[in-house]
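Trainee: Build me a model:
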Amino acid sequence: MAETRRRFEQDFRDGAVRLVRETGKPIAQVARDLGIKDGTLANWVNIDRRRRQDGADDGLGEDEKAELARLRRENAELRMRCDVLKRSLALWVEDSMGR
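Mentor: Have a look, this model is predicted:
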């Protein structure tokens, strides 16, 4: 017999995670109160914790994160171009010196 999965709205997920985070109640108790499996809520809490550790605490908005990523790519490209120019100059000097 196939298992049917329940779908939960993102607002519900966020609210459940917020209950665990703000009340300090155990995940199992909050899950029982909400009528969901504790493993499901534990997954949501872990995802939220990882998301918070991966950069939500840096205070950057989505636009700022996108700009930062763009600037990092641009910086890497400019470094590569600078390195190519340095090598080209070194080869040119070496060639003009007759070596």
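Trainee: rest of the way, CA atoms for contacts and neighbours
Mentor: Fine.
Trainee: ranges for the strands of the protein?
Mentor: Counting by DSSP state E, the chain has no strands at all.
Trainee: for the longest helix along it, the distance to its chain's centre please.
Mentor: Secondary structure assigned by DSSP state H gives helix 62-96 as the longest helix of the chain. With C-alpha atoms, centre = their mean, to the nearest Å as the basis, helix 62-96 stands 26 Å off its chain's centre.
Trainee: Can you give me the buried ones in that helix?
Mentor: By neighbour count on 16 or more other C-alpha atoms under 10 Å, the buried set for helix 62-96 is empty.
Trainee: for that helix, packing partners?
Mentor: Judged by 3 or more C-alpha pairs under 8 Å, 6 or more residues apart in numbering; DSSP states H and E, helix 62-96 has no packing partners among the helices and strands.
Trainee: I have a second one here; can you model it like the first so I can compare?
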Amino acid sequence: MAGRHGQYPPELRERAVRLVAECRADHDSEWDAMRSVAQKLGIGTTETVRKWVRRAEVDAGARPGVTSEESAELRRLKAEVKELRRANEILRAAAGFFAAELDRPHRSL
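Mentor: Now for the predicted structure:
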């Protein structure tokens, strides 16, 4: 079940973050707590749990950074800008084509 982003269900991520917060005091360091939670839940690497914890801290406002919601909005807006630029290129090409057609002398029937 370990691997790239998206392979772990959101419930497992939330549970891991919650467990790290709950057992921090029982370990010598936050990293030890994360390692313990990763092992207990069968998560591939401690680094995966660390990223989830940091993301949760940013989303909660406890750590500076771009929240998940802001990141999703940025992705959506970038995709929209890309599509609009593509549409503008198509319109520019069409306008050039029709302008050339208007300038061309037409034969009478």
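Trainee: What does the superposition give as a TM-score?
Mentor: The TM-score (TM-score structural alignment, normalised by the length of structure 1) is 0.50; 81 aligned residues with a C-alpha RMSD of 4.2 Å.
Trainee: Check whether residue 52 of structure 2 sits in a helix, strand or coil.
Mentor: Following DSSP: H, G, I helix; E, B strand; the rest coil, we place residue 52 of structure 2 in the helix state.
Trainee: how far away is it from residue 39 of structure 2?
Mentor: 15 Å (C-alpha to C-alpha, to the nearest Å).
Trainee: got the contact list for residue 32 of structure 2?
Mentor: When contacts are counted by C-alpha atoms under 8 Å, 6 or more residues apart in numbering, residue 32 of structure 2 touches no other residue.
Trainee: Go ahead and list the helix or strand containing it.
Mentor: helix 30-41 (DSSP states H and E).
Trainee: What residues sit buried inside that helix?
Mentor: 30, 31, 32, 33, 34, 35, 36, 37, 38.
Trainee: gap between stretch 85-98 of structure 1 and the chain center?
Mentor: Mean C-alpha position of stretch 85-98 of structure 1 versus that of the full chain (C-alpha atoms, centre = their mean) differs by 43 Å.
Trainee: Excluding chain neighbours, give the residue nearest to residue 13 of structure 2 in space.
Mentor: residue 52 (6.6 Å; C-alpha to C-alpha, 6 or more residues apart in numbering).
Trainee: gap between the one you found and residue 103 of structure 2?
Mentor: 62 Å.
Trainee: likewise residue 73 of structure 2?
Mentor: 44 Å.
Trainee: And those two? Which one has more around it.
Mentor: Counting neighbours by other C-alpha atoms under 10 Å for residue 73 of structure 2 and for residue 103 shows that residue 73 has the greater number, 12 against 8.
Trainee: For that one, what is the enclosing helix or strand?
Mentor: helix 68-103.
Trainee: Tell me which other helices or strands that helix touches.
Mentor: helix 46-60.
Trainee: Quick one: list the elements packing against the helix it packs on.
Mentor: So helix 46-60 of structure 2, by 3+ C-alpha pairs under 8 Å, 6+ apart, packs with helix 10-23, helix 30-41, helix 68-103.
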